[in-house]
Structure formats: structure tokens, C-alpha cells
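Visitor: no sequence for this one, just the structure:
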């Protein structure tokens, strides 16, 4: 089935690579490769210290946009080690990842995520809200965990703004483990999240929200997750550090979206 909106593929570089030189090289390879990829929105999210270096490489490219891995909800103040949204805006950031499971594991709460989502929208950037269960159980209690995260993150967002929000389903048990949710798992969760959004905002708004999959995505699993899992793209971790594989995943997303 042909998708109703453009797929989105985000490369979350996490705490990689080790130097700005390597970051610039990776960004250069991705930028060059996107000249052969159409029909997909591509984002790279390097560590904060490398944002300016990567921005120089992208140089206003419309094929690759700049993302950030996190941000504080306050615009400034005594928050050692944090980065504000005005700082990110000044570096050209368009997308901001919020509530990644690795941030939640470090103590980030649903309340924190909620405040960050609103702050990102207020700063006129696009939040990528990460949700997902730590483990699955036969009684489907994991669905309650995901619903709680979605409702907390989206509470109070207007219908006009909700359509720009991106939600990334990332089962914690799949992140960095080599284990990937099956296409059926991804499809089930996309439908479930859409039902929550429909309950909150109505079908028209819910249909505008892009729902991505994240969790050990590779060039070998991407096609089935897009076609059978019906997700709208990917939040890619380790594979995004290999330009050729990241570009292959982006190509698969673009091709599958037109089927």
C-alpha cells in the first residue's frame, strides 16, 4: 500500500564518532550518497560537539537535515552539561530526539519528556518522541507502558502542532542488541499508537503523524519493516555510522513507500 506521506530516516550517531574529522567525513559520505536517493526525508543527529562541523558539511542541503540527540526544556540557566533549544537552533538543527530509552534509563521521566516536547515545538523545531517497552509479556501489559508514554508526551499539544510531531517506536529489548522486532510487532504497535492518537486528536490529525521504528535496524530488516510493518521510516542507531548501509536503508524506505 502506498504511504500517505514521505518516509523519514534519522541517523542517531549517539556518542560516536571520536573526532570532528571523522564526523565530517561521515556527513560528507551521507550527503554525497543522497544525490542518488529521492522520496525520503533524511536526518543525521551527531553528538552536540560536532553539530557545527556537520552543519558546515551539509551547507544548507535540502537532502540531509540536521538533528540533535537531546535538549533541555529551559532556554538557559544553571543546568550543567545541558544544551538549550536556542543553542541548537543557532546551529541549524531541525529535528530533536526526545525521550530516547537511553536517556530514560539515565533517569529521564515522562514529565521531563512532556516538557521537552512542548519546548521543541515552541522553538519551531520537530520533536522525535521515543516510546517503547522494556520487555514483552504474554498478557500484553507492555501496551500499557507504551500508551502511558505516548499520552504523557502528547498531553496539551494542539491539533495544529501535533501533525508535525514524529513518534519513534523503539522496543528497549531491541536497541543495540542485534534483536529486531518482527514486522508484525512493528505493525501492531503502529496501529496501537495511531489508535491512541486518534482518541486524543481524531483520525485526521493522527494520520499526519509519522511513526518510525527504531531498534537494531539494518539494511537486511528495513524492507520488511516498511512493507509489512507499515512504519513510516526509521530511527537508525549503529547502522547510521556506516554511510553505505544508512543510505541503503534510506533507499529502501523511499522505494517501499511507493509500493
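Guide: Yep, that arrived. Quick caveat, the model's predicted, so the values are computed rather than measured.

Visitor: Going by C-alpha atoms from here, please, whenever you check contacts or count neighbours.
Guide: Will do.

Visitor: For residue 26, which non-adjacent residue is spatially closest?
Guide: residue 243 (6.4 Å; Cα to Cα, 6 or more residues apart in numbering).

Visitor: Show me where the stretch 1-150 of the chain has its helices.
Guide: Along the stretch 1-150 of the chain, counting by DSSP state H, counting those that start in this stretch, helices occupy 20-33, 51-58, 85-90, 101-105, 110-122, 142-154.

Visitor: For the longest helix anywhere in the chain, give me every contacting residue.
Guide: For the chain, the helix reaching the highest residue count under DSSP state H is reported as helix 183-201. Taking contacts as Cα atoms under 8 Å, 6 or more residues apart in numbering, the residues outside helix 183-201 that touch it are 147, 150-151, 159, 169, 203-207, 211, 213, 224-226, 228-231.

Visitor: ditto for stretch 128-146
Guide: 95-101, 117, 149-150, 153, 165-173.

Visitor: Pull out the buried positions in it.
Guide: 128-133, 142-143, 146 (16 or more other Cα atoms under 10 Å).

Visitor: Over to stretch 87-104?
Guide: Going by neighbour count (16+ other Cα under 10 Å), the buried part of stretch 87-104 is 88-89, 91-101, 104.

Visitor: Tell me which of these fall in strands.
Guide: If you go by DSSP state E, the buried residues of stretch 87-104 have 95-98 in strands.

Visitor: burial count for residue 204?
Guide: Residue 204: 12 surrounding residues under other Cα atoms under 10 Å.

Visitor: put this beside the first:
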């Protein structure tokens, strides 16, 4: 379901170094959000952490949810070293990121990604699907490429599952860059993605899908993407790995 409050997703990637540090971070974050609540700021977060930490962090979350950064596109069977989406969901993990550019760079194709999206949604995981161009061209062909990728990934996904789907617009050229995409550039792509969704599944199903932005978001730019960028939330990398920065962004996004 499309959310009325900002969807702020943190991606810890391969940090922190150990479980003790991870628990201390979440405890400190929760303490800060408790303080914000006393000021009538009801901040809420989604934190995608290394798999090995995930279930150990869930007991410490009151104002947030714990997820993974990827899942396997496999169902129950006789395969070694595989954890299925339904297994993940059974542990209390509520969401996953899929299709991140760093995962795709290791060889994940659109067919595999489509299978993962289907299984993730069937397992009732909130599914954050990343899409984004590696570069922009003056002719705007990148918009058509994004639309085509989205259609290929979602073509065989059951429309009834779309209420648990989130699209993360992640321009690859902006990830880790000193300057993110502008809010105008973001808004242009959001319109294109919404049009592609409406064409693929109809307006009513398309309305259920939230779109968030990821790519070098800072404390100073976070709120502007929500207001002027046309997005429903943010996907944060490094900004979610630093307690003060993450808390400041959450406060900014949830403050009236």
C-alpha cells in the first residue's frame, strides 16, 4: 500500500564490523527516536543489515524494522547454502532490498531479479526494487530503458501483490557522488516510472506502489527530495551508517 508517511530505508551494506556494534547502534538510534517522540516527532525507519545480524537486532527495534539487502530466488528444495524468502520472512524480518546496482554488477540479470521479486512478495516481505540508469543522455533514452527494465521485471508478477512493492529510483551515477541528482531530475524519472507502472498494471494497482529515491542523500537534501522530488521516501547508504546523520534525516523527514 502506498504510504502516507515517509519510507526511510537504510542500507548498511557490509557494516558494522561485528554484532556488538550493530546492537549498540540500534539501541542508540532507538533512544534518540524516543526523545524525538517526546517532541511529537514520530520517526520510523527500515534498516537493511548484513544477514548474519538481522534476527539478533529485531528484539531491540520499537520504532523500526529490520530487513535484508538481498534474497535468493529459490523455493524449498534440495539445495545447499540457500535460504528461501519464506524462511527469511518466518524469522521476523519484514523487508528486503532487491536489484541494488552493486548486486547487479555481480551478474544478476532481469530474469533472475523478476523471480526474486515474485518470491519475495509471495512471502509477504516489503520488497524494495532498485532501478536506475548508469548515465544520462540528452535524448532521454535512459527513461525508455528504465521503463523497459521495470516492465521486464514486473511483467509476470501477480498484480494482487503490488501493495507490498516499493520502487527505489537509484541513479547509479549518483551513488556515492559528491552531488546527488537534482530534485528536478528525480521528479522527471518518478513521473516516467509511474507512467510505466500504470501502463503495465493499470492506474489502481500503480497507485499502491511507493517510489523512493537513493543516491548521495545528505542531511541538507533529504527533505527536499520528499517535497520537490515527488518521492515517498529515501534509500540511504552511508547516511544510514552514521548515527547522527541518520537521526537528523529521520527527524527532518518526519517533522511537520
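Guide: Good, I have the coordinates. Quantities reported herein were computed from a predicted structural model and do not represent experimental measurements.

Visitor: TM-score for the pair, please.
Guide: TM-score for the superposed chains, counting by TM-score structural alignment, normalised by the length of structure 2: 0.91, backed by 250 aligned residues with a Cα RMSD of 1.8 Å.

Visitor: what about residue 18 of structure 1, how many neighbours?
Guide: 10.

Visitor: give the contact list for the counterpart of it in structure 2.
Guide: Aligning on TM-score structural alignment places residue 18 of structure 1 opposite residue 17 in structure 2. Going by Cα under 8 Å, 6+ apart, residue 17 of structure 2 touches no other residue.

Visitor: Please tell me how far residue 17 of structure 2 sits from residue 33 of structure 2.
Guide: 24 Å (Cα to Cα, to the nearest Å).

Visitor: and what of residue 90 of structure 2?
Guide: As judged by Cα to Cα, residue 90 of structure 2 and residue 33 of structure 2 stand 27 Å apart.

Visitor: just residue 256 of structure 2 next, same as before
Guide: 15 Å.

Visitor: If you count surrounding residues, which of these two has more?
Guide: Neighbour tally, residue 256 of structure 2 and residue 33, criterion other Cα under 10 Å: the higher count belongs to residue 33, 23 against 8.

Visitor: ok, residue 243 of structure 1 touching residue 31?
Guide: No: assessed by Cα atoms under 8 Å, residue 243 of structure 1 is found out of contact with residue 31, at 9.2 Å.

Visitor: which of those two has more neighbours?
Guide: Looking at residue 243 of structure 1 and residue 31 with other Cα under 10 Å, you find the greater number of neighbours at residue 31, namely 23 against 20.

Visitor: Show the contacting residues for the more buried one.
Guide: Counted by Cα under 8 Å, 6+ apart, residue 31 of structure 1 has contacts 58, 61, 63-64.

Visitor: closest to residue 6 of structure 1 among those residues?
Guide: Among the contacts of residue 31 of structure 1, residue 63 lies closest to residue 6 of structure 1 (Cα to Cα), at 12.8 Å.

Visitor: Report the separation between that closest one and residue 197 of structure 1.
Guide: Per Cα to Cα, residue 63 of structure 1 is found 29 Å from residue 197 of structure 1.

Visitor: higher neighbour count, the two?
Guide: Neighbours were counted for residue 63 of structure 1 and for residue 197 using other Cα under 10 Å; residue 197 has more, 22 against 19.

Visitor: The more buried one and residue 155 of structure 1, how far apart?
Guide: For residue 197 of structure 1 relative to residue 155 of structure 1 (Cα to Cα), the value is 11 Å.

Visitor: Kindly report the same for residue 221 of structure 1.
Guide: According to Cα to Cα, residue 221 of structure 1 and residue 155 of structure 1 sit 33 Å apart.

Visitor: the more surrounded of these two?
Guide: Taking neighbours as other Cα under 10 Å, residue 221 of structure 1 and residue 155 compare with residue 221 leading, 16 against 13.

Visitor: contacting residues for that one?
Guide: By Cα under 8 Å, 6+ apart, the residues touching residue 221 of structure 1 are residue 180.

Visitor: what do you get for residue 67 of structure 1?
Guide: Under the criterion of Cα under 8 Å, 6+ apart, the contact list for residue 67 of structure 1 reads 43-46, 93-97.

Visitor: Likewise for residue 156 of structure 2?
Guide: Residue 156 of structure 2 makes contacts with residue 114, as judged by Cα under 8 Å, 6+ apart.

Visitor: Lovely, talk soon.
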